[in-house]
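Undergrad: give me the fold of what follows.
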Amino acid sequence: MTIMAGMGSPTGTGVGPLLRGWRERRHLSQQHLALRADCSVRHLSFVENGRSHPSRDLVLRLAEQLDVPVRERNTLLLAAGYAPQYPETPLDDPSMDALRAGIERLLAAHDPYPALVVDGDFRVLAANRALALLLDGVAPHLLRPPFNAVRIALHPDGLAPRIVNHRQWRGHLLERLEQQLELVGTESLRRLREEVGGYPEPTGDPAGRADRAGPVEDVVEVGRPVALPLRLRHDGRVLSFLSTVTTFGTPLDVTVSELALETFLPADAETADFLRSAVGPDR
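TA: The predicted model follows:
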């Protein structure tokens, strides 16, 4: 494996409007948030309308209770006139050696099943050997590092023509993009959402009939699908995967907070057998 170097955040002119925006987004009353953050409702009201200036500690307590992303906690602190709390360290920085080693071990442990690590803009920062199997046939211009996982999945020169349940998988990825925009809201992420949302759907795809007929039921439980599989044509067969996404708990760095490990586990025995045969043991 190798490691390669909608809505945004609530807006306002100061820390008060920003905090109010996050509170409203979380559908919390001032009373509920004040109780959680151990402050008075009156003081919280004064902070939100700019009549009172919050301490650094209160800004961080409120951000914690509002589940504000780490990057945006720095924004709140800056808006309140304080220095940022969380650094943003490049993944190739020497101080990240232990993290990179941990990522490599995680990716290697998932072989022969595909796994990758993406940042907050879905750029692929690391991947294991098995991912190359899924990327077979993707146009070279889409694979120039750091390539983008969502772009590769939905681009007409990427995986889109090979995804059997493309309509469903496209909807799933666009929903993930919207959720990420809620958390990060970077301009690059907004541009990505606009770009991939405009891609045409594959034409002449026999799977289109299955998509319109309803959910693909590769994985069932009492006749009902329990998760949406990714069904991908490869060398005359259809591989079926279930994806999982894992993030780092209690991150203290902006970079780490936006990393996500995505794995593609076989959804049936045939896919598992093929991957074990095609990828083989780690060398």
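Undergrad: every contact and neighbour count from this point should use C-alpha atoms.
TA: Will do.
Undergrad: wait, Phe264 sits on Pro114?
TA: Yes: Phe264 lies in contact with Pro114 (C-alpha atoms under 8 Å); the separation is 5.3 Å.
Undergrad: settle it for me: which of these two has more neighbours?
TA: Pro114 (25 against 21; other C-alpha atoms under 10 Å).
Undergrad: endpoints of stretch 198-218, how far apart?
TA: In stretch 198-218, first residue to last residue: 29 Å (C-alpha to C-alpha, to the nearest Å).
Undergrad: stretch 177-192 now?
TA: 9 Å.
Undergrad: which strands or helices does the longest strand belonging to the chain pack on?
TA: Taking DSSP state E as the criterion, the chain has its longest strand at strand 237-247. Here strand 237-247 touches strand 230-234, strand 260-266, helix 269-279, going by 3 or more C-alpha pairs under 8 Å, 6 or more residues apart in numbering; DSSP states H and E.
Undergrad: this protein: helices as residue ranges?
TA: Using DSSP state H, the helices of the chain run over 15-25, 30-37, 41-48, 56-65, 70-79, 97-110, 131-134, 149-154, 166-183, 187-197, 207-213, 254-257, 269-279.
Undergrad: determine which stretch of those is the most buried.
TA: helix 149-154 (a mean of 22; mean count of other C-alpha atoms under 10 Å).
Undergrad: what about that one, distance to the chain center?
TA: Relative to its chain's centre, helix 149-154 lies at 13 Å (C-alpha atoms, centre = their mean, to the nearest Å).
Undergrad: which residues touch it?
TA: With contact meaning C-alpha atoms under 8 Å, 6 or more residues apart in numbering, helix 149-154 is reached by 118, 122-124, 138, 142-143, 158-160, 170, 173, 192, 196, 199.
Undergrad: same question for stretch 232-248.
TA: The contact list for stretch 232-248 (C-alpha under 8 Å, 6+ apart) reads 134, 162-164, 218, 227-231, 256-268, 270-271.
Undergrad: quick one: buried ones out of these?
TA: Neighbour counting with 16 or more other C-alpha atoms under 10 Å marks 134, 162-164, 218, 227-231, 256-267, 271 as buried within the contacts of stretch 232-248.
Undergrad: following up with a second sequence; could you model it the same way so I can compare the two?
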Amino acid sequence: MTMVATEASVSTAAPDSKGVGPLLRAWRERRRISQLELALRADSSARHISFVETGRSRPSEEMVLRLAEHLDVPVRERNALLLAAGYAPRYPETPLDDPALDALRDGMERLIQGYEPYPALVVDAGYTVVAANRGITMLLDGIPEKLLHPPNAMRLTLHPEGLAPRIRNLREWRGHLVAQMERQLALHRSDQLRALYEEVTAYPVPEDAPGEEPEEPVPYFALPMRVEHEGRILSFVSSISTFNTPMDVTVAELAIETFLPADPATAKYLQTLAG
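TA: Down below sits the predicted model:
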């Protein structure tokens, strides 16, 4: 398994020239919360929320953070709100290879190694793979080097020279990944993430893209990724974990994705490889 140090994958959003009010209003509307509901949650008043959003009142630093918390604003964007309100950013952005994050890196490596022989990886907010175990390496066997440096999970999966030709339910799995990116774009104002989205959605999908079902359908409990490996069809369902209450932008944007065998045949095959 390799840990890859990367630069921050999503740039901190520049503060809005009109101040913090329009930004807070945009987040409130995105969450579909009324001014009254937000006021009740934040122990304020609808009148004060209205004044903040229209620029008639400058919120305190504590109020900006309280509103951001109740609006579930991502950590990076909370820094942008603070800057727009005239305050210093609260959350640092520590490079992943910084010694201060040694314990975090070691913990993630032990976690995904312990998940073997099943695949597991760690990605940042731009889907750059920063760590991966041998289960992932097995799936990526034969992928061109140009897609591995730097490795990007979306590009590796959906590129015509990546895993895409091997995925037996490519249309369904592609739809799942594209929807996932769209949810991320709704939370992060990132030119880099937008560029990645436009790139992968432009990849051609053959009319005869793999999509056949197994001869004896299995009642999967979640949408699986069905991928061919050395003449076998392996089925996985994925789970994504993030860190609870992160206080650093880098940590907040890390996600651990694990792939669980979706049927007994896949589990048995992977255990055989491990043996």
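Undergrad: ok so, going back, what's the closest of the helices and strands packed on strand 237-247 of structure 1 to Ala83 of structure 1?
TA: Ranking those by proximity to Ala83 of structure 1 (C-alpha to C-alpha) places strand 260-266 first, at 26.8 Å.
Undergrad: so what corresponds to Arg73 of structure 1 in structure 2?
TA: Per TM-score structural alignment, the equivalent position to Arg73 of structure 1 in structure 2 is Arg78.
Undergrad: give me the nearest residue to that match, chain neighbours excluded.
TA: Ala68 (6.4 Å; C-alpha to C-alpha, 6 or more residues apart in numbering).
Undergrad: could you check how far that neighbour is from Leu223 of structure 2?
TA: Taking C-alpha to C-alpha, one finds Ala68 of structure 2 at 33 Å from Leu223 of structure 2.
Undergrad: how about Leu82 of structure 2?
TA: Counting by C-alpha to C-alpha, the gap from Leu82 of structure 2 to Leu223 of structure 2 is 39 Å.
Undergrad: how about the contacts made by the equivalent of Asp268 of structure 1 over in structure 2?
TA: Taking TM-score structural alignment, Asp268 of structure 1 has Asp263 as its aligned residue in structure 2. The contact partners of Asp263 of structure 2, taken as C-alpha under 8 Å, 6+ apart, are Val218, Tyr220, Ser235, Phe236.
Undergrad: can I get the residues you listed in JSON lines with distance to Met154 of structure 2 and neighbour count?
TA: As requested, those are exported to JSON lines (distance: C-alpha to C-alpha, whole Å; neighbours: other C-alpha atoms under 10 Å):
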{"residue": "Val218", "distance to Met154 of structure 2": "26", "neighbour count": "10"}
{"residue": "Tyr220", "distance to Met154 of structure 2": "23", "neighbour count": "12"}
{"residue": "Ser235", "distance to Met154 of structure 2": "18", "neighbour count": "23"}
{"residue": "Phe236", "distance to Met154 of structure 2": "16", "neighbour count": "22"}
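Undergrad: pick out whichever of the residues you listed sits closest to Ala209 of structure 2.
TA: Nearest to Ala209 of structure 2, judged by C-alpha to C-alpha, of the contacts of Asp263 of structure 2 is Ser235 at 17.3 Å.
Undergrad: counterpart of that closest one in structure 1?
TA: Match for Ser235 of structure 2 (TM-score structural alignment): Ser240.
Undergrad: quick check: closest non-adjacent residue to its match.
TA: In space, Ser240 of structure 1 is closest to Arg231, 4.5 Å off (C-alpha to C-alpha, 6+ apart).
Undergrad: if we can go back for a sec, what lines up with the residue nearest to Arg78 of structure 2 in structure 1?
TA: Counting by TM-score structural alignment, Ala68 of structure 2 corresponds to Ala63 in structure 1.
Undergrad: JSON lines for the helices of structure 1, including distance to Phe248 of structure 1?
TA: Below are those laid out as JSON lines (distance: least, C-alpha to C-alpha, whole Å):
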{"stretch": "helix 15-25", "distance to Phe248 of structure 1": "22"}
{"stretch": "helix 30-37", "distance to Phe248 of structure 1": "24"}
{"stretch": "helix 41-48", "distance to Phe248 of structure 1": "31"}
{"stretch": "helix 56-65", "distance to Phe248 of structure 1": "16"}
{"stretch": "helix 70-79", "distance to Phe248 of structure 1": "12"}
{"stretch": "helix 97-110", "distance to Phe248 of structure 1": "11"}
{"stretch": "helix 131-134", "distance to Phe248 of structure 1": "21"}
{"stretch": "helix 149-154", "distance to Phe248 of structure 1": "19"}
{"stretch": "helix 166-183", "distance to Phe248 of structure 1": "15"}
{"stretch": "helix 187-197", "distance to Phe248 of structure 1": "21"}
{"stretch": "helix 207-213", "distance to Phe248 of structure 1": "34"}
{"stretch": "helix 254-257", "distance to Phe248 of structure 1": "6"}
{"stretch": "helix 269-279", "distance to Phe248 of structure 1": "27"}
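Undergrad: among these, which is nearest Ile3 of structure 1?
TA: helix 97-110 (7.9 Å).
Undergrad: check contacts around the residue in structure 2 that Ala227 of structure 1 lines up against.
TA: Applying TM-score structural alignment, one finds that Ala227 of structure 1 aligns to Ala222 in structure 2. For Ala222 of structure 2, the contacting residues are Val237, by C-alpha under 8 Å, 6+ apart.
Undergrad: and the gap between Ala222 of structure 2 and Arg25 of structure 2?
TA: As judged by C-alpha to C-alpha, Ala222 of structure 2 and Arg25 of structure 2 stand 36 Å apart.
Undergrad: what of Ile233 of structure 2?
TA: 48 Å.
Undergrad: again, but for Pro217 of structure 2
TA: Relative to Arg25 of structure 2, Pro217 of structure 2 is positioned 48 Å away (C-alpha to C-alpha).
Undergrad: also Glu257 of structure 2?
TA: For Glu257 of structure 2 relative to Arg25 of structure 2 (C-alpha to C-alpha), the value is 33 Å.
Undergrad: counterpart of stretch 160-171 of structure 2 in structure 1, which residues?
TA: Going by TM-score structural alignment: stretch 160-171 of structure 2 matches residues 156-167.
Undergrad: what does Gln180 of structure 1 correspond to in structure 2?
TA: By TM-score structural alignment, Gln180 of structure 1 lines up with Gln184.
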